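J.: can't give you the sequence, but here's the structure:
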């Protein structure tokens, strides 16, 4: 994890040296709860498991370390501004309350096969299932949210929803470019 953080900071510092001062940054998805890993958890631990907790734990540590690094850069670098979006928390909310946001299915993918349709990818395997209405699903395939879910995330980040956006909204950050 330290190597990943060091690499991210190195890249941001290179951008900063080239006069980059405004950064839009997002953390990692709750990987352990994506359909592929839900399916693996089911196969590994049985029907009472929901997510692959070991993976979710690593992702949470990464996301916390990333948030801390960004706050540290804000203190150390003159003019450094950022908008930090927690797609982890935003997607977790969709998993827990899908109907609140107009979704019917939050755990199973729209396209794939096996438990939670978490294996294979649309068109990449002969035996895959495709849902009837992709707009009812939070997740499209074994890994990717649907367009409707991404639209929801974009609105949250743009508006600066305080539950999932740290520092400032993306709209405010971009407005600083023209101030």
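T.: Looks like it came in fine. None of these values were measured; they are calculated from a predicted model. Residues are numbered from 1 along each chain as shown.
J.: From now on I want contacts and neighbour counts done on CA atoms only, so please keep to that.
T.: Noted.
J.: longest helix of this protein?
T.: helix 53-76 (DSSP state H).
J.: Quick one: residues in contact with that helix.
T.: For helix 53-76, contacts defined as Cα atoms under 8 Å, 6 or more residues apart in numbering pick out 1, 5, 9, 27-33, 80-82, 84.
J.: from the residues you listed, which single one is nearest residue 50?
T.: Nearest to residue 50 out of these is residue 33 (Cα to Cα; 7.3 Å).
J.: pretty sure the closest one contacts residue 51?
T.: Yes - in this structure residue 33 lies within contact range of residue 51 using Cα atoms under 8 Å: 4.6 Å.
J.: Return the subset of the contacts of helix 53-76 lying in helices.
T.: Per DSSP H, those map to helices at 5, 9.
J.: a markdown table please, covering the contacts of helix 53-76 and showing distance to residue 129 and neighbour count.
T.: Shown next, in a markdown table, are those (distance: Cα to Cα, whole Å; neighbours: other Cα atoms under 10 Å):
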| residue | distance to residue 129 | neighbour count |
| --- | --- | --- |
| 1 | 36 | 12 |
| 5 | 38 | 15 |
| 9 | 41 | 16 |
| 27 | 30 | 19 |
| 28 | 27 | 16 |
| 29 | 24 | 22 |
| 30 | 24 | 23 |
| 31 | 22 | 21 |
| 32 | 22 | 22 |
| 33 | 20 | 22 |
| 80 | 47 | 17 |
| 81 | 44 | 21 |
| 82 | 41 | 23 |
| 84 | 36 | 24 |
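J.: A further structure is provided below for comparison with the first:
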């Protein structure tokens, strides 16, 4: 992964699919700890004690588009637990963050040709949502068994306003697609039910949902309040094909010229490419989680952090 990823911070690519910091970096900032190190960049096992990021670009709860699954990420973490590098005593004082799901629905919609069909109330879609939430819940139980008690879980971002969907209207409006709306609402509903149950059933569990759906809906609709211009338009797009959202960061093998074009001010864009937020968007969203009631389930993120620290 090369330019333009990482162009805003730290000035070079770091594996983050953004121009700079992403959500986990702002969570770390709120906790007063360094940004977690990507697991593949660890120089030695002991570095994981400073915080470690097991995320993979393109990951899902299922294997979605064939990328590394959440379960595999849990296995990577478990290897540190088994080696006693990360102990239960250490993890009880730590915070885990889980945020994924869009790739699962995107792969499912692509496979079934659902994206632009009125299939929202199908039992098949509901069954898919249940399986995805079950996968998240299973991973939460595993994290609890490793020693984690404090876990932040994000629900789905607003798929109907993501550029890979709004491109159909030339980025002029969010989609009215009922399938995407239904998938988001049923996922969020099932996730909240499951988290409520796990908070009751797992000893010492302190799980918090951050409402990614509401937060991104808010900045898509009210972006100018936060300095965003044309919030539905991505910053990085293909030069020749409006629908090629994989072009960002790619280079022509023959001419070595970029196959993408960048906006002049990524700090004024909500989304970097077809779906991944910019640093500015992540900062805005986490400010909402941290301080504004209603963007989390219950306590604000700052209040939640203060509570478990006490």
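T.: Cool, got the structure. Note that the structure is a prediction, hence the values are computed from the model and not measured.
J.: Max pairwise distance over the contacts of helix 53-76 of the first structure: which two?
T.: 33 and 80, at 33.3 Å, using Cα to Cα across these.
J.: Which residue in the first structure aligns with residue 249 of the second structure?
T.: Under the alignment (TM-score structural alignment), residue 249 of the second structure maps onto residue 123 of the first structure.
J.: helix, strand or coil for that match?
T.: coil (DSSP: H, G, I helix; E, B strand; the rest coil).
J.: any idea how far residue 144 of the first structure is from it?
T.: 15 Å (Cα to Cα, to the nearest Å).
J.: and what of residue 96 of the first structure?
T.: On the measure of Cα to Cα, residue 96 of the first structure and residue 144 of the first structure end up 17 Å apart.
J.: Just to confirm, what residue in the second structure is aligned with residue 83 of the first structure?
T.: Counting by TM-score structural alignment, the partner of residue 83 of the first structure is residue 208.
J.: need the contact list for the spatially closest residue to that match that is not a sequence neighbour.
T.: Using Cα to Cα, 6 or more residues apart in numbering and skipping residues adjacent in sequence, the residue nearest residue 208 of the second structure is residue 152, 4.9 Å away. By Cα under 8 Å, 6+ apart, residue 152 of the second structure lies in contact with 95, 96, 97, 98, 207, 208, 209, 210.
J.: Residue 105 of the first structure pairs with which position in the second structure?
T.: With TM-score structural alignment as the criterion, residue 105 of the first structure matches residue 230.
J.: who are the neighbours in contact with its match?
T.: By Cα under 8 Å, 6+ apart, residue 230 of the second structure lies in contact with 223, 269.
J.: Helix, strand or coil: sort out it for me.
T.: Applying three-state DSSP: residue 230 of the second structure is coil.
J.: same check, this time on residue 78 of the first structure
T.: Under three-state DSSP, residue 78 of the first structure comes out as coil.
J.: Now for it, how many residues are close by?
T.: The tally of other residues near residue 78 of the first structure (other Cα atoms under 10 Å) stands at 10.
J.: Repeat that for residue 176 of the second structure.
T.: Neighbours of residue 176 of the second structure (other Cα under 10 Å): 12.
J.: how close does the nearest residue to residue 87 of the first structure once chain neighbours are set aside sit to residue 93 of the first structure?
T.: Using Cα to Cα, 6+ apart and skipping residues adjacent in sequence, the residue nearest residue 87 of the first structure is residue 29, 5.7 Å away. Using Cα to Cα, residue 29 of the first structure is found at 12 Å from residue 93 of the first structure.
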